[in-house]
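**Student:** Pasting a predicted model and its sequence here:
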Amino acid sequence: MASKAPIPQNDNVAHALAGAGGGILSMVLTYPLITLSTRAQVESKKAETKFIDAVQRIVAREGIAGLYSGINSALFGISVTNFVYYYWYEWTRAFFEKAAAAAGRANRKLTTVESMIAGAIAGSATVIITNPIWVINTRVTTRQKHSQADLEAGKPAASPTTMGTLMSLLRNEGPQALFSGVLPALVLVINPILQYTLFEQMKNAVEKRRKVTPAIAFFLGALGKLFATSVTYPYITVKSQMHVAGSSQSGSKREGMSATLSRVIREEGYSGLYKGIGPKVSQSVLTAALLFAFKDALYAQTIRLRTGRKKVA
């Protein structure tokens, strides 16, 4: 009986498609946690509420749909983000593996330093290309167009649309506003570097002993993301505040990263940098775990489909 052919590991497009698909599936399952953490990040500390209270408040004012504010732009954003990230990561990995082969290195697996360089290149390209999408998503998610009077009266205001938010931003603040928060976003490139580097090294260690199943990938992905998000969370808060700053600081000079960081510490203390960390860590860990579990399965399926089409042709 013929054994199954091994699945190739150097197809950039297949990895990118699998990453995009895995990102969409995992985000759909965890999006309410994103809504809760994002709103907590941009609210004053005085407005901070407990997890259950926050859920009840959103549902009472906006309905269940309020937990999914901005999901359209988020799904588009995560598909583009993951496609770009995994494409460039796999391209860089293939480059290092070819260099290792040319140098006669016995082990062609990426070293920790090579994994970090690949992550930095992929992450930087992703931030520059996708930052405008996430600015719009943050504003839709936090419902910046809703009046406080309507919210206090309990009136369920209509959810701002992605296109409406985009046109309003361009009209009132100019295209440069689409790149608000790009500096802390570039700093946050270290998040997927830490996550993916730790995941790759743990995966390599496990592969020496046994096959990495989707369940094992789920667990390793969760560990990697838990560590990465805990380390970088203050910059996630700063980025979210910079994304929405234009609508609350009209007429005044836009705050930079250092100024935003200093203001949060001055007004709310260091704990203000960790607002919403509970739902964010939960969402990030679940998303990463689901992503890595889905990605491996989707990658294998993508390769099989493409191979099957070539045989038919």
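**Tutor:** Perfect, I can see it now.
**Student:** contacts, neighbours, all on C-alpha from now
**Tutor:** Noted.
**Student:** which other helices and strands contact the helix or strand containing Phe95?
**Tutor:** Secondary structure assignment for Phe95, by DSSP states H and E: helix 71-102. Packing contacts for helix 71-102, counted by 3 or more CA pairs under 8 Å, 6 or more residues apart in numbering; DSSP states H and E, involve helix 12-42, helix 112-141.
**Student:** how big is the angle separating that helix from helix 12-42?
**Tutor:** For helix 71-102 against helix 12-42, the angle by axes from the mean of the first three to the mean of the last three CA atoms, to 10 degrees is 130 degrees.
**Student:** Please identify the buried residues of helix 71-102?
**Tutor:** Neighbour counts over helix 71-102 (16 or more other CA atoms under 10 Å) mark 71, 73-94, 96-97, 100 as buried.
**Student:** export the helices and strands packed on helix 71-102 to TSV and tack on mean neighbour count?
**Tutor:** Converted to TSV, the helices and strands packed on helix 71-102 look like this (neighbours: other CA atoms under 10 Å):
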stretch	mean neighbour count
helix 12-42	23
helix 112-141	21
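**Student:** for comparison:
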Amino acid sequence: MNVDLESLAEATSGAIGSLISTTILYPLDTCKTKYQAEARSSGRTKYRNLTDVLLEAISNRQVLSLYQGLGTKNLQSFISQFVYFYGYSYFKRLYLEKSGYKSIGTKANLVIAAAAGACTAIATQPLDTASSRMQTSEFGKSKGLLKTLTEGNWSDAFDGLSISLLLTSNPAIQYTVFDQLKQRALKNKQDNADKGTSPASLSAFMAFLLGAISKSIATCLTYPAIRYLNVSSN
């Protein structure tokens, strides 16, 4: 079986980038997850905002507990991004080869992104469930990956899979928006360039900016489902 080296390279780069960003932002992600999954009792909540979660960790001298489950989250993030980037790149390349088109349209892009996202969700759901359970456990009382997953039966590890499949629209929206913004930016850049110059390319800053915009749009549109998934995984 031939290996798609270009897709493999893109997948590896995306996975490594995700690994770094996940590690840097993990304490904030833990605060967010605990805040979202906070169980309500007597009409009151334990945390009023994300700052309360951070202050609790500091007051209990459990700041390092903000990193509980980091290994599982990094594993989940790496596998998730690798599977998604590889699947997306492979399906996109296959579509272009079979269709004969030089570029991919919005509708086809959505379908390809959703298909790659569905494969990713199924492959990484147990790790995502375990990570959420670790993050929402009491500070300093997080269990290991296997112990966390075996607390119930294995079907429990796939709790929230239906919502995760629904959330495949998140990367689908993100990469569709990014691709469309990228095409517009490159077209404008090429139109303003002198004739005979080399093909236009995005600068690192512009790629970062477009990525941030597309991710923000996708997150805003799917936030209700993300919150429900965090609560159901707890």
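**Tutor:** Thanks, I have the structure now. Predicted model, so just to flag it, every value in this text is computed and none were measured.
**Student:** Drop the TM-score for these two in here.
**Tutor:** With the length set by TM-score structural alignment, normalised by the length of the second structure, the two chains reach a TM-score of 0.86; 216 aligned residues with a CA RMSD of 1.8 Å.
**Student:** on that earlier part again, out of the helices and strands packed on helix 71-102 of the first structure, which is closest to Ile193 of the first structure?
**Tutor:** Counting by CA to CA, Ile193 of the first structure lies closest to helix 112-141 out of these; the figure is 4.8 Å.
**Student:** what's the mean deviation for that closest one versus the second structure?
**Tutor:** When the second structure is overlaid, helix 112-141 of the first structure sits 0.5 Å from its aligned residues on average, using mean CA distance after the TM-score superposition for the first structure.
**Student:** Report the distance from the helix or strand following that helix to the chain centre.
**Tutor:** Using DSSP H and E, the helix or strand that follows helix 112-141 of the first structure in sequence is helix 148-152. Centroid displacement of helix 148-152 of the first structure relative to its chain, using CA atoms, centre = their mean, to the nearest Å, is 30 Å.
**Student:** Run through who's touching the helix or strand that comes right after helix 148-152 of the first structure.
**Tutor:** The helix or strand immediately downstream of helix 148-152 of the first structure is helix 162-173, counting by DSSP H and E. Under the contact criterion CA atoms under 8 Å, 6 or more residues apart in numbering, helix 162-173 of the first structure has outside partners Gly70, Asn72, Ser73, Ile136, Asn137, Arg139, Val140, Pro175, Ala177, Leu178, Gly246.
**Student:** show me what contacts the first one?
**Tutor:** Gly70 of the first structure makes contact with Asn137, Thr138, Val140, Thr141, Thr161, Thr162, according to CA under 8 Å, 6+ apart.
**Student:** how close does the fifth one get to Ile71 of the first structure?
**Tutor:** With the distance defined as CA to CA, to the nearest Å, Thr161 of the first structure ends up 10 Å from Ile71 of the first structure.
**Student:** returning to what we had before: out of the helices and strands packed on helix 71-102 of the first structure, which comes closest to Val212 of the first structure?
**Tutor:** The nearest among these, by CA to CA, is helix 12-42 at 16.8 Å.
**Student:** mean distance, the closest one to its aligned residues in the second structure?
**Tutor:** Mean deviation for helix 12-42 of the first structure: 1.0 Å (mean CA distance after the TM-score superposition for the first structure).
**Student:** Output the residue interval of the second structure matched by that helix.
**Tutor:** Residues 7-37 of the second structure are where helix 12-42 of the first structure lands when matched by TM-score structural alignment.
**Student:** middle-most residue in the first structure, spatially?
**Tutor:** Against the mean C-alpha coordinate of the first structure, by CA atoms, centre = their mean, the closest residue is Ile78 at 6.6 Å.
**Student:** Just list the residues touching the nearest residue in space to it that is not next to it in sequence, thanks.
**Tutor:** Distance criterion CA to CA, 6 or more residues apart in numbering; nearest residue to Ile78 of the first structure, sequence neighbours excluded, is Gly23 at 5.9 Å. When contacts are counted by CA under 8 Å, 6+ apart, Gly23 of the first structure touches Ile78, Ser79, Asn82, Thr287, Leu291.
**Student:** Take the residues you listed and map them onto the second structure. Which survive?
**Tutor:** For the contacts of Gly23 of the first structure, the contacts that are reproduced in the second structure, applying both residues aligned by TM-score structural alignment, their matches' CA atoms under 8 Å, are Ile78, Ser79, Asn82.
**Student:** so who does the residue lying closest to the last one once chain neighbours are set aside touch?
**Tutor:** What sits nearest to Asn82 of the first structure in space, not counting adjacent residues and going by CA to CA, 6+ apart, is Ala20, at 4.9 Å. With contacts defined as CA under 8 Å, 6+ apart, Ala20 of the first structure is in contact with Ile78, Ser79, Val80, Thr81, Asn82, Phe83.
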